[in-house]
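In: only geometry, no sequence info:
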């Protein structure tokens, strides 16, 4: 795997090494030793799978508060998404800065977020599926979010948002 640091310290865009032949292909999506090289030592305790039907849909920006801040690893297994991460670490030089990249079934890239980040995405195609690994269990009392269109952050979504949950539309502005 190739771990490419994003402009936000501790986060990475990961490109798996794909081995292929006339039968198809194989790739590793996690290796404890490889992830230890970037400082990841927690175990994945939960995996989630989301499906988004409509191109342009935005989900996010979600995170869990302390003491259950989580590390996430996101992979797109169908369609394409513009994956966005937001640094919410108040002591970070990149506090309130965001980074976005296309992850897709075709490019096989994954996004790695450290603790203290919010995550969201926009479906770039219909029928998008994402798989998430989490380092903490989902804790409803600690779930939170930042509004997807907060002018203080100014995320540049590639498409006009067409579908949002009521919850995501009501996240607070910073």
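Out: Arrived safely, thanks for sending. Note that the coordinates shown come from a computational prediction; the quantities given were computed from them, not determined experimentally. Numbers count the residues shown, from 1 in each chain.

In: From here on, just use CA atoms for contacts and neighbour counts.
Out: OK.

In: For residue 111, give me its contacts.
Out: Applying Cα atoms under 8 Å, 6 or more residues apart in numbering to residue 111 gives the contacts 11, 12, 13, 14, 72, 73, 74, 75, 83, 103.

In: helix or strand for it, which one?
Out: strand 110-113 (DSSP states H and E).

In: Give me the subset of the contacts of residue 111 lying in strands.
Out: Among the contacts of residue 111, the members falling in strands (DSSP state E) are 12, 13, 14, 72, 73, 74, 75, 83, 103.

In: Could you export those as CSV, including distance to residue 168?
Out: What follows is the ones in strands among the contacts of residue 111, written out as CSV (distance: Cα to Cα, whole Å):
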residue, distance to residue 168
12, 25
13, 25
14, 27
72, 19
73, 21
74, 19
75, 21
83, 16
103, 21
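
In: then this one, side by side with the first:
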């Protein structure tokens, strides 16, 4: 694995180091010690799989707060997505800034999402499938969210949203007092 940090502290892009031969290739997708050495929270408490029928499906922007903040390692295993995360850490010099990354089955890239970041993605293809490793189990009562189209965030989505859940469309705007803790 090759772990590359971003301009926002704690956020990392994880690329695979492919070891190929005439059969294909092998690559390690996760190594607890490498994550610890890079200062990242190992993300292995729970694994989730999301399948999306249509391009333009948006899931997010989600986070979990105390007592169960979660780190995530997100990878697209079929199709393509645009993944965006937003820093929600109180007192962070990059609070409300974002990182946007295209994750595809072809580039095999993953995005490491630290605790206290909102996470969401938009499918760029039909049939997009996403695998999440998370450091905490889903904990009812700790979930919070941001509106994907909040003008105060101005997130650079790659295309129009065609499909979104009622819950994700209804998160409160920052200007209207979104609850983030």
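Out: The structure has been received and is ready for your questions. All figures in this text were calculated on a predicted structure; none of them were measured in a lab.

In: what's the TM-score for these two chains?
Out: The TM-score (TM-score structural alignment, normalised by the length of the first structure) is 0.97; 174 aligned residues with a Cα RMSD of 1.0 Å.

In: By how much does the strand holding residue 111 of the first structure deviate from the second structure on average?
Out: Mean deviation of strand 110-113 of the first structure relative to the second structure after superposition (mean Cα distance after the TM-score superposition for the first structure): 0.5 Å.

In: coming back round to it: out of the contacts of residue 111 of the first structure, which one sits closest to residue 97 of the first structure?
Out: residue 11 (12.2 Å; Cα to Cα).

In: Leaving out the residues flanking it, which one is nearest to the closest one?
Out: Sequence neighbours aside, residue 113 is the residue nearest to residue 11 of the first structure in space, at 4.8 Å (criterion: Cα to Cα, 6 or more residues apart in numbering).

In: which residues touch residue 48 of the second structure?
Out: So residue 48 of the second structure contacts 131, 132, 133, 134 (Cα under 8 Å, 6+ apart).

In: swap that for residue 146 of the second structure, sorry
Out: Neighbour list for residue 146 of the second structure: 60, 61, 62, 118, 168, 171, 172, 173, 174, 178 [criterion: Cα under 8 Å, 6+ apart].

In: Can you say which of these are buried?
Out: Among the contacts of residue 146 of the second structure, those scoring as buried are 60, 61, 62, 118, 168, 171, 172, 173, 174 (criterion: 16 or more other Cα atoms under 10 Å).

In: How about the secondary structure of the third one?
Out: Secondary structure of residue 62 of the second structure, reduced to three states by DSSP: H, G, I helix; E, B strand; the rest coil: strand.

In: Repeat that for the fifth one.
Out: Following three-state DSSP, residue 168 of the second structure is assigned to helix.

In: Was I right to think it contacts residue 59?
Out: Yes: when contacts are counted by Cα atoms under 8 Å, residue 168 of the second structure is listed as touching residue 59 (7.0 Å).

In: mind listing the strands for the second structure?
Out: 2-5, 12-15, 19-21, 24-26, 46-52, 57-64, 72-78, 80-87, 98-104, 110-113, 117-123, 128-134, 143-145, 163-164.

In: In JSON lines: the ones you listed, plus distance to residue 35 of the second structure.
Out: Shown next, in JSON lines, are the strands of the second structure (distance: least, Cα to Cα, whole Å):
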{"stretch": "strand 2-5", "distance to residue 35 of the second structure": "8"}
{"stretch": "strand 12-15", "distance to residue 35 of the second structure": "10"}
{"stretch": "strand 19-21", "distance to residue 35 of the second structure": "20"}
{"stretch": "strand 24-26", "distance to residue 35 of the second structure": "19"}
{"stretch": "strand 46-52", "distance to residue 35 of the second structure": "16"}
{"stretch": "strand 57-64", "distance to residue 35 of the second structure": "21"}
{"stretch": "strand 72-78", "distance to residue 35 of the second structure": "11"}
{"stretch": "strand 80-87", "distance to residue 35 of the second structure": "19"}
{"stretch": "strand 98-104", "distance to residue 35 of the second structure": "19"}
{"stretch": "strand 110-113", "distance to residue 35 of the second structure": "10"}
{"stretch": "strand 117-123", "distance to residue 35 of the second structure": "18"}
{"stretch": "strand 128-134", "distance to residue 35 of the second structure": "13"}
{"stretch": "strand 143-145", "distance to residue 35 of the second structure": "25"}
{"stretch": "strand 163-164", "distance to residue 35 of the second structure": "32"}
